[in-house]
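Visitor: Predicted model follows, preceded by the sequence.
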Amino acid sequence: MRTRPYSEVDVFSDEPYRGNALAVVHDADGLSAEQMQRFAAWTNLSETTFLLPPSSPEADYRVRIFTGKEELPFAGHPTLGAARAWLDAGGRPGVDGTVRQECAAGLIPVRADGDSLAFQAPPLTRYGPVDEPLIHRLADILGIQREKILAASWLVNGPQWIGVRLASAREVLDLQPDPGKAGELEIGVVGPYDAAGEAAFEVRAFVGGDPVWEDPVTGSLNAGLGQWLTDTANAAPPYTASQGTVLGRRGRVHMSQRDGKIWVGGHVTSCIKGTVRL
């Protein structure tokens, strides 16, 4: 073991400790996947990241992303949080101000504007309708009637999200899902607010089989939802999604579109800096 720089950041909220926490281990060279997975489980956060030298000449750094149970090729709040930690540690973006983060899913551009960052959503690797038997199962897991689900779609971009659209934000907030029925499914639910306000949608994310059953604020899910809602004319970026309300968080995910690409942004705050022995 050796001492390595360590930080924790809060992602997707302009109020510190009201977003989604991310652990970041800097200078992670020499750590095995087993060691990374063990530490990620120990932090008991939704994700833990490890910063490494890039293998691509186009990248500024490389990141490996772990939940408490598995490594992910891509995830949203770890992308913004890792970029914030890299910048705070002295990293310098290219001449265009864009950080180029390498992960298992490829190169992810991240734009920084003060404490706000945004990533370009990677392509969905599975995108399309969900079959009717699975929709019935989703309704059972969520504790609602099948008729409440207006539409459902696969939104896979690393995590295996299934998006579920309900009629209102109130219906999303009132959900009382059963984690015992979810198996390994990863379910994202979205519903619109009726009146114009800070947020256009409420989002909730449920991860079956994970120690963190409901994720506080989820960049990868919002990336997929943004693509789906835009393609089906249920949203027109820019808009803001609220998430984490039922958990006492104040997540705000800012969705935009540039040159036909979905961008996912939010405020990121550095909260803890120190060292860890790994």
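Guide: Happy to help now that I have it.
Visitor: Every contact and neighbour count from this point should use C-alpha atoms.
Guide: Fine.
Visitor: what's the neighbour count on the nearest residue to Leu185 once chain neighbours are set aside?
Guide: Counting by C-alpha to C-alpha, 6 or more residues apart in numbering, the nearest residue to Leu185 once its immediate chain neighbours are dropped is Gly208, at 5.1 Å. Per other C-alpha atoms under 10 Å, the neighbour tally for Gly208 reads 19.
Visitor: Next one for the comparison:
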Amino acid sequence: MSARTVRFKQVDVFTPVPFKGNPLAVVFEADDLDDAQMQAIARWTNLSETTFLVKPTIPDADYHVRIFTVEGELPFAGHPTIGTAHALLESGYQPRTPGKLFQQCGAGLVELNAQAGGAWAFAAPPARVTPLPTDLYTTLTDALRSDAIDFSASPCGIDNGAPWLVVRVSSAAACLAIKPDAAALKRVVEAVGTHGVAVYGPHDADGPATFEVRCLMVGGNLGTGEDPVTGSANAAIAGLLSTQHRRPGPSYTVRQGTVLGRAGQVSVHYDDAAGKTWVGGSAVTVVDGTFRLP
């Protein structure tokens, strides 16, 4: 009896250039897979996330995606949203509304809009905001080993389905210079119920982007890891900039992944008329084929 196969793509997200963004595995036709099988595949790909396309159960949804890390399922994540949309469209899917997609996921229905040059942007989902207690400010300073934290922009835990502690520093150079203390950082992020810290700092006016971003993750015996390019964290930063009245303008850009040798490119646009914040970028397919199932 021959083994079953399903379509599979591995895409690089928030970049038009292979190997410069954040990789994502996308498994098509996954309706017959149970949770344990999805989790096993996600552990095997060993990427930050693997997504599984299944039939939607919400009438307005174009598709339904389930998002797994190597440890469990997430209700929402940004680069899997952009990457899955890219893979689905490249496979020949035609949106029911031209230039728009509606993705069903654990967080509900997420809207995506087509952007120039083939990029897509998602509407940032609602988020829960938890300010970092001020008595942990010194601990945060020690954890990031940085005296450049801008505490006038209060660090906050932001949970939009993938929780991050958002911290502003004085400059892009200060962001790039951070070398965190993993144990101390773990104590700080757990205080606001997140799994990592999203640090951002402004570039000079003639710099490569408006902000430099780094997403530092902590947990287990792995110490501190770093995510190459992160849609959920950029959505969190965008929301906090708005809440704290620190928007750099109606639109801005982000560079992320620099210290990892990546060149992630993220765009953010505030649509106040519609009450939406759009977080977008490009994606490119690196692997295209079939996935053999046991």
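Guide: Received it, and whenever you're ready, just let me know what you need. Only a predicted model underlies this, so the values are computations on that prediction, with no experimental measurement involved.
Visitor: before we move on, back to that, the residue nearest to Leu185 of the first structure -> the second structure?
Guide: Residue pairing (TM-score structural alignment): Gly208 of the first structure is matched to Val218 of the second structure.
Visitor: any idea how far its match lies from Asp181 of the second structure?
Guide: 10 Å (C-alpha to C-alpha, to the nearest Å).
Visitor: dump the residue contacts of His269 of the second structure.
Guide: For His269 of the second structure, the contacting residues are Pro250, Ser251, Tyr252, Thr277, Trp278, Val279, by C-alpha atoms under 8 Å, 6 or more residues apart in numbering.
Visitor: Tell me the residue in the first structure aligned with it.
Guide: Using TM-score structural alignment as the criterion, the counterpart of His269 of the second structure in the first structure is Ser256.
Visitor: Go ahead and list the helix or strand containing Thr57 of the second structure.
Guide: Of the helices and strands defined by DSSP states H and E, none includes Thr57 of the second structure.
Visitor: Kindly indicate whether the residue nearest to it when sequence neighbours are not counted is helix, strand or coil.
Guide: Spatial nearest neighbour of Thr57 of the second structure, excluding adjacent residues (C-alpha to C-alpha, 6+ apart): His64 at 7.5 Å. The three-state assignment at His64 of the second structure reads strand, by DSSP: H, G, I helix; E, B strand; the rest coil.
Visitor: My read is that His64 of the second structure contacts Val54, right?
Guide: Yes: taking C-alpha atoms under 8 Å as the definition, His64 of the second structure is a contact partner of Val54 at 5.4 Å.
Visitor: So between those two, which is more surrounded?
Guide: Higher neighbour count among His64 of the second structure and Val54: His64, with 21 against 18, using other C-alpha under 10 Å.
Visitor: In the first structure, what residue corresponds to that one?
Guide: Match for His64 of the second structure (TM-score structural alignment): Arg62.
Visitor: what sits against that match?
Guide: Applying C-alpha under 8 Å, 6+ apart to Arg62 of the first structure gives the contacts Leu51, Leu52, Pro53, Pro54, Ser55, Gln101, Glu102, Cys103.
Visitor: Please list which of those are also found as contacts in the second structure.
Guide: Using both residues aligned by TM-score structural alignment, their matches' C-alpha atoms under 8 Å, the second structure keeps these contacts from the contacts of Arg62 of the first structure: Leu51, Leu52, Pro53, Pro54, Ser55, Gln101, Glu102, Cys103.
Visitor: Give the equivalent position in the second structure for the last one.
Guide: It stands for Cys103 of the first structure. Counting by TM-score structural alignment, Cys103 of the first structure lines up with Cys105 in the second structure.
Visitor: And for Asp27 of the first structure?
Guide: Alignment note (TM-score structural alignment): Asp27 of the first structure maps to Glu29 of the second structure.
Visitor: Could you do Ile187 of the first structure as well?
Guide: Match for Ile187 of the first structure (TM-score structural alignment): Val197.
Visitor: Likewise for Tyr239 of the first structure?
Guide: Superposed on the second structure with TM-score structural alignment, Tyr239 of the first structure falls opposite Tyr252.
Visitor: who's in contact with the closest residue to the match of Cys103 of the first structure other than its chain neighbours?
Guide: Spatial nearest neighbour of Cys105 of the second structure, chain neighbours left out: Val65 (5.4 Å); criterion: C-alpha to C-alpha, 6+ apart. Contacts for Val65 of the second structure (C-alpha under 8 Å, 6+ apart) come out as Thr51, Phe52, Leu53, Val54, Thr84, Gln103, Gln104, Cys105.
Visitor: tell me which of these is nearest to Gly92 of the second structure?
Guide: Thr84 (12.9 Å; C-alpha to C-alpha).
Visitor: related to what we said a few turns ago, now the common contact residues for Val218 and Asp181 of the second structure.
Guide: In terms of C-alpha under 8 Å, 6+ apart, Val218 of the second structure and Asp181 are both contacted by the residues Thr224.
Visitor: which residues of the stretch 1-150 of the first structure fall in helices?
Guide: Along the stretch 1-150 of the first structure, counting by DSSP state H, counting those that start in this stretch, helices occupy 33-43, 76-88, 132-142.
Visitor: Rebuild these as a markdown table, extending it with distance to Lys273 of the first structure.
Guide: A markdown table is the format used below for the helices of the stretch 1-150 of the first structure (distance: least, C-alpha to C-alpha, whole Å):
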| stretch | distance to Lys273 of the first structure |
| --- | --- |
| helix 33-43 | 15 |
| helix 76-88 | 9 |
| helix 132-142 | 38 |
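Visitor: okay, those helices in JSON lines with mean neighbour count and distance to Pro16 of the first structure next?
Guide: Shown next, in JSON lines, are the helices of the stretch 1-150 of the first structure (neighbours: other C-alpha atoms under 10 Å; distance: least, C-alpha to C-alpha, whole Å):
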{"stretch": "helix 33-43", "mean neighbour count": "16", "distance to Pro16 of the first structure": "19"}
{"stretch": "helix 76-88", "mean neighbour count": "26", "distance to Pro16 of the first structure": "13"}
{"stretch": "helix 132-142", "mean neighbour count": "16", "distance to Pro16 of the first structure": "30"}
